[in-house]
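S.K.: Pasting a predicted model and its sequence here:
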Amino acid sequence: MIYILVGAGGAAGSLLRYLLGNLLLGLNPAAFPYGTLAANLAGSFLLGLLTETWLKNKRIPPGLAAAVGTGMIGSFTTFSAFSVETIGLLSEDQFTLAFLYFFFSAGGGLAFAWAGLNVCNLKGDRQN
């Protein structure tokens, strides 16, 4: 049963990523891969948030956690597209864009995951 849940989550995540990419096509995708960057940053934040709020506190069943975390968010984000797009920018001598894309993807992904993991903790600090 868990395989079906992960597969359904994967289908949902890949469709969401495709829709997001199409929404951002107007931002000159030939010059910069906005869709992949947006998906990877949003996915990093969501996985951090869900890990902190759902998984650590065991607020959802393991099957649903796998469907959302591994299936949906795993297919929504994409390291392979990031890698190919970075190489594509380098092969077109777009070194500055390649560096910016790498920096914002890797650094931004870490920052967004950290923010997702700590958003609940930050709310609690404000109340004290």
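M.R.: Looks like it arrived, so ask away. This structure is a prediction, so every number in the text was calculated from the model and none was measured.

S.K.: Please make it C-alpha for all contacts and neighbour counts, starting now.
M.R.: Will do.

S.K.: how about the helices of the chain, start to end?
M.R.: In the chain, the helices defined using DSSP state H lie at 2-23, 34-50, 62-66, 74-76, 79-91, 95-127.

S.K.: and those helices as a markdown table, adding mean neighbour count and distance to Lys56?
M.R.: Formatted as a markdown table, the helices of the chain follow (neighbours: other C-alpha atoms under 10 Å; distance: least, C-alpha to C-alpha, whole Å):
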| stretch | mean neighbour count | distance to Lys56 |
| --- | --- | --- |
| helix 2-23 | 17 | 19 |
| helix 34-50 | 22 | 9 |
| helix 62-66 | 17 | 11 |
| helix 74-76 | 24 | 18 |
| helix 79-91 | 15 | 25 |
| helix 95-127 | 15 | 10 |
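
S.K.: A further structure is provided below for comparison with the first:
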Amino acid sequence: MLQLFAIAVGGAVGAILRFAMSNGVYKLFGRDFPYGTLAVNVLGSLLIGVLFILLIEKLAVAAEWRAGLLVGLLGAFTTFSTFSLETFTLMENGAFIKAGLNVFLSVVLCLAATWLGISLGRQL
């Protein structure tokens, strides 16, 4: 039951952070490309890499904290469903190059950020 509470609290915080960061990025770069979602997903991938190593390999943090941070906070912070909808909308509007670029950048940058996060976490 404590894990579910931790996930719920982490999820609420992650959703608010996603909204704030995404909107901030859109204010800087505009809405002609899903910059906000891309930025959130890359940062979330970096953070999940670092936190995974820290919480499991380095610090052996309790399961409730791991669930709250990894599943709740970062699960709500990253936005794959939003990524999917935005990519679909780009395709539906005929912006196939932007849609393809969004898929390519999201996959490559998020995998690279996760690798970087894991590498950084192992060095701590």
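M.R.: Arrived safely, thanks for sending. What you see is a predicted model; the values in this text were computed from it and never measured.

S.K.: Overlay them and tell me the TM-score.
M.R.: The TM-score (TM-score structural alignment, normalised by the length of the second structure) is 0.92; 122 aligned residues with a C-alpha RMSD of 1.4 Å.

S.K.: need the contact list for the most centrally placed residue in the first structure.
M.R.: Closest to where the C-alpha atoms of the first structure average out (C-alpha atoms, centre = their mean) is Gly43, at 2.2 Å. By C-alpha atoms under 8 Å, 6 or more residues apart in numbering, the residues touching Gly43 of the first structure are 73-74, 76-77.

S.K.: Run the residues you listed past the second structure and keep the common ones.
M.R.: On the basis of both residues aligned by TM-score structural alignment, their matches' C-alpha atoms under 8 Å, what survives of the contacts of Gly43 of the first structure in the second structure is 73, 76-77.

S.K.: can I get the residues you listed in TSV with distance to Gly10 of the first structure?
M.R.: What follows is those, written out as TSV (distance: C-alpha to C-alpha, whole Å):
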residue	distance to Gly10 of the first structure
Ile73	8
Phe76	8
Thr77	10
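
S.K.: Stretch 13-21 of the first structure corresponds to what range in the second structure?
M.R.: Structural correspondence for stretch 13-21 of the first structure: residues 14-22 of the second structure, per TM-score structural alignment.

S.K.: Next, the mean deviation of the matching stretch compared to the first structure.
M.R.: For stretch 14-22 of the second structure, the mean deviation from the first structure after alignment is 0.4 Å (mean C-alpha distance after the TM-score superposition for the first structure).

S.K.: Contact partners for the residue nearest to Arg17 of the first structure when sequence neighbours are not counted?
M.R.: For Arg17 of the first structure, ignoring the flanking residues on the chain, the nearest one in space by C-alpha to C-alpha, 6 or more residues apart in numbering is Phe76 at 5.0 Å. Contacts for Phe76 of the first structure (C-alpha under 8 Å, 6+ apart) come out as 10, 13-17, 39-40, 43.
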